[in-house]
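Student: compute the structure for the input listed below.
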Amino acid sequence: MAAASLDDVGRHPGNRSGNANLRWMLIHLVEETGRHADIVRELLDGAKGYY
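Tutor: Take a look at the predicted model:
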């Protein structure tokens, strides 16, 4: 990632749009990690999060 630009576009046959840039991928990764961490926390303490 250090050598890539945030505007570089990735290609994958499984992706219908086929044109996600590195910026979108990283933001999506952070969002999904946050959601999963919140789910684990809810399972541990039983308290509901924002969603």
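
Student: switch to C-alpha atoms for all contacts and neighbour counts from now on
Tutor: OK.

Student: which residue is nearest the middle of this protein?
Tutor: Nearest to the geometric centre of the chain sits residue 29, at 2.0 Å (CA atoms, centre = their mean).

Student: helix/strand/coil for that residue?
Tutor: Put simply, residue 29 is helix when judged by DSSP: H, G, I helix; E, B strand; the rest coil.

Student: another for comparison:
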Amino acid sequence: MAEALAGGGLDQLARRSWPDGQAPSLRWILCHMIEEYARHNGHADLLRESVDGLTGE
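Tutor: Reported below is the predicted structural model:
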């Protein structure tokens, strides 16, 4: 993150592009990664709750 921020910020485009030739911004990538991480944490909570029966924090 520090390197990306120092090298142009989150609005710079990724080095790799999608098959259609467009490249996402680093901001889009970061937001997408946070969203996916949160989604999988929610799935892990559901699995844990079904195994141990405990809910909440």
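
Student: what about the residue lying closest to residue 18 of the first structure once chain neighbours are set aside, how many residues nearby?
Tutor: Leaving aside its chain neighbours, residue 18 of the first structure sits nearest to residue 11 (5.3 Å; criterion: CA to CA, 6 or more residues apart in numbering). Counted with other CA atoms under 10 Å, the neighbours of residue 11 of the first structure add up to 12.

Student: quick check, residue 11 of the first structure in a helix?
Tutor: No - Residue 11 of the first structure is assigned coil when assessed by three-state DSSP, not a helix.

Student: please report how far whatever residue of the second structure lines up with it lies from residue 45 of the second structure.
Tutor: In the second structure, residue 11 of the first structure lines up with residue 15, judged by TM-score structural alignment. The gap separating residue 15 of the second structure from residue 45 of the second structure is 35 Å, by CA to CA, to the nearest Å.

Student: can you map out the helices along the first structure?
Tutor: Applying DSSP state H to the first structure gives helices spanning 22-45.

Student: measure the closest residue to residue 12 of the second structure other than its chain neighbours to residue 13 of the second structure for me?
Tutor: In space, and not counting its chain neighbours, residue 12 of the second structure is closest to residue 25: 5.5 Å by CA to CA, 6+ apart. Per CA to CA, residue 25 of the second structure is found 4 Å from residue 13 of the second structure.
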